[in-house]
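Engineer: just a sequence and a predicted model for now, questions to come.
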Amino acid sequence: MITILLHRLLQSFLLPPLNSLIIILLGAFFFKPQKRIGKIIILLGCFSLYIQSTPYFAYQLNRVIAPATIKPSSLKHVQAIVLLGGGVNNNANEYSVNAISSPDTFVRIRYAAYLAKKNPDLPIFVSGGAIDTKDSEASLMKKALIDEFDVENQIYLEPDSKTTSENAKYTSRLLQQYGISRVVLVTSASHMQRAKALFEKSGINVIAAPTGFYSLGYSSLPVLWFIPSALALSTTSAVLHEIYGYLYDIVL
């Protein structure tokens, strides 16, 4: 738990909006002794906050790491579908349960169900442990696949992983126990490059099936692409998180 806390604190400093606020505070620190330098640093911080909040920047940044959609013919030779969790919502009192899958996870579940319906013979391996809840992500995803999408494929759980690295390590171990070495991997588009690389590092051949692509929208009003929004800032944060994670998990 301490490791997770430290991980999230470090994330906060590297991701918006705190990364920009730190620059602004640094400029304020220099403002009195070095007014010109302080002013420049403050302006840089403000600009970085603005640019990271625009839909256009979020979209272009997402395009850098988001792979292409899967081709149906790619599924002919895979042995299983692997679905990765993307968080839970532990404030779901309206459902009278401890927790439900987060919106990001639900997008992944829906696409996995779509692929499963087209490939009913493929087993599904769902991966994700419990961090802030009693129920693992894997168990919640399995429940959603069965109860909400009527998926009839065989479903296996990997309920212990708490990071993408552990998703790959523990799920690969489980896959290999069943003699499975080639899978179609379902996760968010911005998450795919890192997840795919980690699974391949663990000895699994991966066909990427990304979902949850960020859309600019407002094609008839492109001026709105440059108006800051909370969704764009959240998307920028998510993509930067994946870029940093890829550098840490794969490159370093």
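Structural biologist: Sure thing, it's come through.

Engineer: make it CA atoms for all contacts and neighbour counts henceforth
Structural biologist: Noted.

Engineer: find the residue at the geometric middle of this protein.
Structural biologist: The centroid of the chain falls nearest to H191 when counting by Cα atoms, centre = their mean (4.3 Å).

Engineer: need the contact list for the residue lying closest to that residue once chain neighbours are set aside.
Structural biologist: The shortest distance from H191 to any non-neighbouring residue, by Cα to Cα, 6 or more residues apart in numbering, is to E242 (6.1 Å). Contacts for E242 (Cα atoms under 8 Å, 6 or more residues apart in numbering) come out as S190, H191, R194.

Engineer: same check on E158?
Structural biologist: By Cα under 8 Å, 6+ apart, the neighbours of E158 are F125, V126, S127, G128, G129, A138, Y170, T171, L174.

Engineer: try this one side by side with the last:
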Amino acid sequence: MGPVEALVQPLGAAWAGAMLVSGLAFRRRAWLAGVTSLCLAGGLWLVGGTPFSALLLARLERPYDRIHPVTLPVADAVVVLAGDIEFSSRELLWFGTGSSFERSLTGLEVMRQGKARTLVVSGAPFNWLGSARSESDLLTAWIRSWRLPAGDLQRLPACKDTHEEAVAIGDMVRKRGWKRVILVSSASHLARGAAACRKEGVDVLPVGCDFQALDALDRPEHWWVVPRSEGLIRFERWLHEELGGVWYWWRGWI
């Protein structure tokens, strides 16, 4: 992506607008407005034009880097946290995939390598024709119709957040007498997800995927004149996990 293309993105356009306002303000000697606009432009550039946001997010991902399923011991089940699909009545599969679809793919790969006999999928609630459903129903139907390596395929009830998932996982573990499960999620989310499950008494082996920050740092391009929206997305994900961790700690969920 070139600088002209970056300028038509929301972040690039906002940065250019802040720079323009700053220049006009300084020209008219409106120092406070000029400094404020310049600081805003600098903040946008820091987030989207430098490796800053990737470095922040990489701190959450790095503990789970290069954990290969081959090195894992056998567990009772593989549990995949929700967040990688979204219901869509227009798609042939009834769902669209997001940037975290690696969660489902990684869970299936761990199953294919024989690390557990049961695959557990989760999903957020959605409404269809007046009835409440779970996205886990859609994943289950897809896995079965494609005959993917899922073993004893199970699904959690509809869960609105990671805490509800952890409670549901804990209930399933106790009812089935499981000792240990492999927990699959985006690497940046695993610390909070694993902590929430352990709070419910579940022994988890975390397996990460969706390494957005570490993959970005592996690429040669880290600096841009015009900030890009990818940096803002990584910063939002980092902030979501950090604030989420504080909230979960305050509520006693981790």
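Structural biologist: Arrived safely. In this text the structure is predicted, and so the values were computed from the model without any measurement.

Engineer: coming back round to it: and which of the contacts of E242 of the first structure is nearest A99 of the first structure?
Structural biologist: H191 (22.7 Å; Cα to Cα).

Engineer: would that closest one count as being in a helix?
Structural biologist: Yes. Counting by DSSP: H, G, I helix; E, B strand; the rest coil, H191 of the first structure is found in a helix.

Engineer: residues contacting stretch 58-78 of the second structure, please?
Structural biologist: Applying Cα under 8 Å, 6+ apart, the contact partners of stretch 58-78 of the second structure are 107, 110-111, 113-120, 178-184, 187-189, 191, 206-208, 211, 213-214, 238.

Engineer: of the residues you listed, grab the buried ones for ChimeraX.
Structural biologist: Command for ChimeraX that selects the buried part of the contacts of stretch 58-78 of the second structure, burial taken from 16 or more other Cα atoms under 10 Å:
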select :107,110,111,114,115,116,117,118,119,120,180,181,182,183,184,187,188,189,191,206,207,208,211,213,214,238
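
Engineer: and the contacts of stretch 58-78 of the second structure, which of them are in strands?
Structural biologist: Judged by DSSP state E, strands contain the following of those: T118, L119, V120, V181, I182, L183, V184, P206, V207, G208.

Engineer: my guess is the third one contacts R155, does it?
Structural biologist: Yes. Counting by Cα atoms under 8 Å, V120 of the second structure touches R155, with 5.2 Å between them.

Engineer: out of the contacts of E158 of the first structure, which are shared with the second structure?
Structural biologist: Retained contacts for the contacts of E158 of the first structure in the second structure, judged by both residues aligned by TM-score structural alignment, their matches' Cα atoms under 8 Å, are F125, V126, S127, G128, A138, Y170, T171.

Engineer: now the fifth one: how far from F125 of the first structure?
Structural biologist: In this case it means A138 of the first structure. According to Cα to Cα, to the nearest Å, A138 of the first structure and F125 of the first structure sit 9 Å apart.

Engineer: now do the shared contacts for the two.
Structural biologist: With Cα under 8 Å, 6+ apart as the test, A138 of the first structure and F125 both reach L157, E158.

Engineer: what count of nearby residues applies to the alignment partner in the second structure of S53 of the first structure?
Structural biologist: For S53 of the first structure, the aligned position in the second structure is G48, judged by TM-score structural alignment. By other Cα atoms under 10 Å, the residues close to G48 of the second structure number 29.

Engineer: close enough to count as contact, G48 of the second structure and R234?
Structural biologist: No. At 9.1 Å, G48 of the second structure does not count as touching R234 under the criterion of Cα under 8 Å.

Engineer: and the helix of greatest length in the second structure, what's buried?
Structural biologist: The residue-count maximum for a helix in the second structure (DSSP state H) belongs to helix 229-251. Using 16+ other Cα under 10 Å as the test for burial, helix 229-251 of the second structure gives 229-235, 237-238, 241-242, 245, 248.

Engineer: and stretch 70-83 of the first structure, by the same measure?
Structural biologist: L75, V78, Q79, A80, I81, V82, L83.
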